[in-house]
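Enquirer: coordinates for the following, if possible.
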Amino acid sequence: MNDAAKSLFPQQVSLPRWQHGESVSIAERCYAAHRVDHEDGSSTWWLLDETDLWLERERASLLMRMSSALMTSLNPERCMNLVAELAATHLADEALVIAPRSNHGHPITRCLRGEPPTYELQHVDVEDVVGLGEALRGFPPVPSRWIDPAAAPEWLAKGVASIVVTPLPGHGVPAGALILVRRDKQFSESEEAFARMFASRAGVAMSAANLFTQQAVITERLTRDLLPPALRRYEHVELAGRYRASADTEHVGGDFYDVHELPDDELFVVLGDVCGKGLDAAVQTGKVRTALHALLQVVTDHDRMLRALNQALLTADHSRFVTVAVGTVRPVDDGLRVTLTSGGHLPPLIVRAGGAVEVAKTRGTLVGILPDITTTTDEVVLAPGDSCLLYTDGITEACGGPLGDEEFGEDRLHRALAACGGMPAEALVEHVHMLAAQWIGAGGHDDMAVLAIAAPRRR
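Expert: Sure, this is the predicted structure:
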């Protein structure tokens, strides 16, 4: 043996039977064994130290597996738990993941090796741990040898040998900090470097989860305001509505309806269709609904209201117009008196209790495209059991049928409504919506909205 070999085998031992090219482990090091045969029948074994190369390969493979695992969750809490669990399994005896402070404290996930992680909100002083405050602000980590484990606060750990604190870098802002704890030995420089590599990937995953959650919350709040409202119950009026966006993956679109309460138990109803589909059209519906709500505070006359809405849309956006049907509902002794006005929209349909279907005598000009509009208003009385149906062209222009290319059409809608005399408002809109959906089948369609006003039957 040469001197290097003697350092590997300090005791007199018999050499094992290695295979040429085999990787062997000796004293926590990895070697490749190579044999050279001599003419006298003897052999020389060369042990080539491949520990560092093997370690780098293992760490690279480990980082790939850990990165893949981290990108499977877009929930911030689950992502923090996974980071802590991976760190405790592969890097330390215990790992803590600390996110930036919220109003209720710091979100902290703690994980002991071999145990499930725990998540909680804690009020802690991050300045009690050397480098933690800086890490949460995104500054580079301090070496672990600068951190005195004996000075660690109780909420962190007691009786430990070494602590590593490293930032979790995110997308533009820090995602948090990672604390690694060992109880029996120090972290080496290479282990600290590997921890920083892991933290960089973990920070990206946590940042992506936080960003996704924030966007989901914003989208949910905006979508909630753009969707048609839930309709409440009234003593003298039955109201029901249904809405379906053009794409099943979208919740909002260009069709809308609203109901507003007026003095003396009157109700103002509106159903409309903005030019276009998807989010852009939904944003315009929000503007139209807001404008109508504001106009109701100063004017209730339909013609004046639609003219004012027309001017507002011309001023704000020349690229999108809207068709609307508005109505004012007044309880009377013999049922409901409904005043209806169309602004370029399909006229509402009156469904009598006996099955007769009438078309409201109202016409009008598109709103938001011409400098001046004209409207005509109709007034109908709904006796108990009668209904008034407002709908968008997504119903009548629904394309489907046996061959998949025929429109549902107004005639087919009228015939279907003839069998709906006396139906409650909720059953009426559900029936119309179901017929259109069955006609479409799996095909594409425009936004669809239906609103029914019914005079309740007297008991």
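Enquirer: when you work out contacts or count neighbours from here on, use the C-alpha atoms and nothing else.
Expert: Noted.
Enquirer: so how far is residue 252 from the most centrally placed residue in the chain?
Expert: Within the chain, the residue whose C-alpha comes closest to the C-alpha centroid is residue 216; the distance, by CA atoms, centre = their mean, is 3.2 Å. In this structure, residue 216 and residue 252 are separated by 15 Å, where distance is defined by CA to CA, to the nearest Å.
Enquirer: list the residues that contact residue 236.
Expert: Residues in contact with residue 236, defined by CA atoms under 8 Å, 6 or more residues apart in numbering, are 331, 455, 456.
Enquirer: got the contact list for the last one?
Expert: For residue 456, the contacting residues are 236, 237, 238, 335, 384, 385, 386, 424, taking CA under 8 Å, 6+ apart as the criterion.
Enquirer: correct me, but the fifth one touches residue 337?
Expert: Spelled out, that is residue 384. No - here residue 384 does not reach residue 337: they are 11.4 Å apart, not a contact under CA atoms under 8 Å.
Enquirer: secondary structure of residue 309: a helix, I assume?
Expert: Yes - the assignment for residue 309 is a helix, going by DSSP: H, G, I helix; E, B strand; the rest coil.
Enquirer: how about the helices of the stretch 51-200 of the chain, start to end?
Expert: For the stretch 51-200 of the chain, applying DSSP state H, counting those that start in this stretch gives helices covering 51-70, 76-90, 132-136, 189-226.
Enquirer: of all these, which one is nearest residue 180?
Expert: Relative to residue 180, the nearest member of these by CA to CA is helix 76-90, separated by 7.5 Å.
Enquirer: okay, buried residues for the closest one please.
Expert: Along helix 76-90, the positions that meet the burial threshold by neighbour count (16 or more other CA atoms under 10 Å) are 76-89.
Enquirer: let's see this one next to it:
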Amino acid sequence: MAREDTPYPMLVLGASGVVEAANTAARALPGGARDIPAWLLRAHREHSGGPVRGPVGERIFEAHPVHDDGAGRVEWWLVDVTEQHRAGEALRAERDSLAAVIEVSSRLLSTLNLDRCLETVARLAVRHLADAARVVLPRRGHRHMVACCEAGGAVHRDLTGDAGSMPGLAEALRAFPPVPPRWLDPAEAPGWVTRDAPAGIGSVVVLALPGYGLPAGALILLRRSESHAFTPSEELFASLFAARAGTAISIARLYAEQASITETLMADLLPPVVTHVDGVEVAGRYRAAGDSALVGGDFYDVHAVSGAGHRSLVVLGDVSGKGLEAAVLTGKIRNTLRALLPFADDHQRVLNRLNDVLLAAEGSRYVTLVLAGVERRGGRVVLRLTSAGHPPPMIVRLDGRVQVARTRGTLIGLLEHVTSVTEEVLLEPGDTCLLYSDGVIEARGGPLGGELFGDERLEAELRRCAGMPADALAERVQMLASQWAGGGERDDLAVVAIGVPRETPRNGPVP
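Expert: Predicted coordinates for the structure are as follows:
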């Protein structure tokens, strides 16, 4: 077939880039054969050895060179690859869109913090869909929280009670029935939407952010484009973005609400912080078994009473089991003991009433307890100690002696009748009484990793703690148990030290 008859445009360019010949198809190109596309002329002058691609009019051509080494001329054969190019562009756009969706999904679901989630939604909206964005949460009280982001990624928060002035926002915040995007002229948007927005905003659109059966919020996009419509690829991406943003915000809000409820409930379960009761030093330490747990089955309480002839009550207990279920029972027991405070001087009566409450409850949970009635008598302290299935307290004397209280009793919550033996102990200045849970003596560790810390080792360590203030003694015991267990499995642990301050003579403190 002669070159003149081929359907492919052919241009012959000399060494200087001048067209020396062209076939019929080349002469039919937009601009004719003499109007050489700049991309083709550049490739010719750079002596391109392979095909090059560029536009001719509204079409895309790929030019293949055939060199005439002798004369320095080059025949350029042009092949129309417009459809191939468009398919490649569509594939790249689809790939970029998919990558953006993956990024959005990953970023949005990477945090349960509501503030960070709102910031991420606003930033991603500006990166992929708009020149500025406003994320509006459903009303709480009289105002809506708004997260605002401008080009550059800076996010700030605002509050507005004027959401009703924004057309389409009320419908978007209801989220059901589903509403399509609402396009507006910037002049229709209230000042709190356009405040701090970049110059040249040509259109505004309101998108609903659907949640899990409840409205998650709304997204307001501010765009420099004056078009009141998304391109087909933007429309698909905006729909996916809104769905994932709504899901992420719903999860973060649910987590925030549950965390707030948990924090409120936990506050009543955490042990008190007390340093003195009517001049008596009282120090407690508590550690739940799990690394992330705040409460567990061990607990202590200090009920202070002032005045002569009245006893304060210190309680330390250990509920069967661990974790949240044990913590719930702990709260119930602590509330019951608080209600029984009018009978605090009669330890047996308190234990009987608590036993009745636990037996009446469902399940077979039980608790061990030690009660310490604290009464100040001048410079001394009288303790009434009663154990109910619990390790007996240890008294650390100023001279280094350690005495184990002679108290015992049955645990609470399993037997119809409970028995107990109460001992009265006198603490002199410098003496300390230690109440502790079995998380101390049953801590497993040591050189071989499975040895119990035990009563004897605890007594030996306490002899070295003679004269320590109550707070230092409690800290020391908790540290010893933790060091013994090392990185092994740990039980709940509770420690309370009750100490009488050492007397201070006129000529100075006791050395």
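Enquirer: could you dump the helices of the stretch 51-200 of the first structure to JSON lines with distance to residue 281 of the first structure?
Expert: Output for the helices of the stretch 51-200 of the first structure, formatted as JSON lines (distance: least, CA to CA, whole Å):
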{"stretch": "helix 51-70", "distance to residue 281 of the first structure": "37"}
{"stretch": "helix 76-90", "distance to residue 281 of the first structure": "32"}
{"stretch": "helix 132-136", "distance to residue 281 of the first structure": "42"}
{"stretch": "helix 189-226", "distance to residue 281 of the first structure": "10"}
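Enquirer: give the equivalent position in the second structure for the residue nearest to the centre of the first structure.
Expert: Taking TM-score structural alignment, the alignment pairs residue 216 of the first structure with residue 259 from the second structure.
Enquirer: list the contacts of that match.
Expert: Residue 259 of the second structure makes no contacts at all, as judged by CA under 8 Å, 6+ apart.
Enquirer: please report the distance of it from residue 330 of the second structure.
Expert: Distance of residue 259 of the second structure to residue 330 of the second structure, computed by CA to CA: 20 Å.
Enquirer: before we move on, what about residue 430 of the second structure?
Expert: 32 Å.
Enquirer: higher neighbour count, the two?
Expert: Remark: of residue 430 of the second structure and residue 330, residue 330 carries more neighbours, 25 against 21, as counted by other CA atoms under 10 Å.
Enquirer: can you tell me what that one aligns to in the first structure?
Expert: Aligned against the first structure by TM-score structural alignment, residue 330 of the second structure finds its counterpart in residue 285.
Enquirer: same question, residue 413 of the second structure
Expert: Structural alignment places residue 413 of the second structure opposite residue 368 in the first structure (criterion: TM-score structural alignment).
Enquirer: list the contacts for that match?
Expert: Contact analysis of residue 368 of the first structure by CA under 8 Å, 6+ apart lists 309, 310, 311, 312, 313, 314, 318, 320, 321, 322.
Enquirer: quick one, what contacts the last one?
Expert: So that's residue 322 of the first structure. Residue 322 of the first structure sits next to 272, 273, 274, 275, 344, 366, 367, 368 when contact means CA under 8 Å, 6+ apart.
Enquirer: the same query, at a cut-off of 10 Å, please.
Expert: Each residue near residue 322 of the first structure by CA atoms under 10 Å, 6 or more residues apart in numbering is listed here: 254-255, 272-276, 281, 284-285, 288, 309-310, 313, 343-345, 365-369.
Enquirer: number of residues surrounding the equivalent of residue 410 of the first structure over in the second structure?
Expert: Under the alignment defined by TM-score structural alignment, residue 410 of the first structure is paired with residue 455 of the second structure. Applying other CA under 10 Å, we find 16 residues neighbouring residue 455 of the second structure.
Enquirer: before we move on, the earlier item: closest to residue 352 of the first structure out of the contacts of residue 236 of the first structure?
Expert: Using CA to CA, residue 455 is the member of the contacts of residue 236 of the first structure that sits closest to residue 352 of the first structure, with 10.2 Å.
Enquirer: show me where the stretch 151-300 of the second structure has its strands.
Expert: For the stretch 151-300 of the second structure, the strands defined by DSSP state E, counting those that start in this stretch cover 155-160, 182-184, 203-210, 215-223, 276-277, 280-287, 298-303.
Enquirer: between those, which one is nearest to residue 477 of the second structure?
Expert: Ranking those by their distance to residue 477 of the second structure (criterion: CA to CA) puts strand 280-287 first, at 9.0 Å.
Enquirer: now the closest one, how far from the chain's geometric center?
Expert: Per CA atoms, centre = their mean, to the nearest Å, the displacement of strand 280-287 of the second structure from the mean C-alpha position of its chain is 31 Å.
Enquirer: again, but for stretch 156-172 of the second structure
Expert: In terms of CA atoms, centre = their mean, the centre of stretch 156-172 of the second structure is found 28 Å from the chain centre.
Enquirer: which of the three states applies to residue 369 of the second structure?
Expert: Reduced to three states with three-state DSSP, the structure at residue 369 of the second structure is strand.
Enquirer: so who does it touch?
Expert: For residue 369 of the second structure, the residues meeting the contact criterion (CA under 10 Å, 6+ apart) are 298-300, 315-319, 351, 386-392, 409-412, 435, 437.
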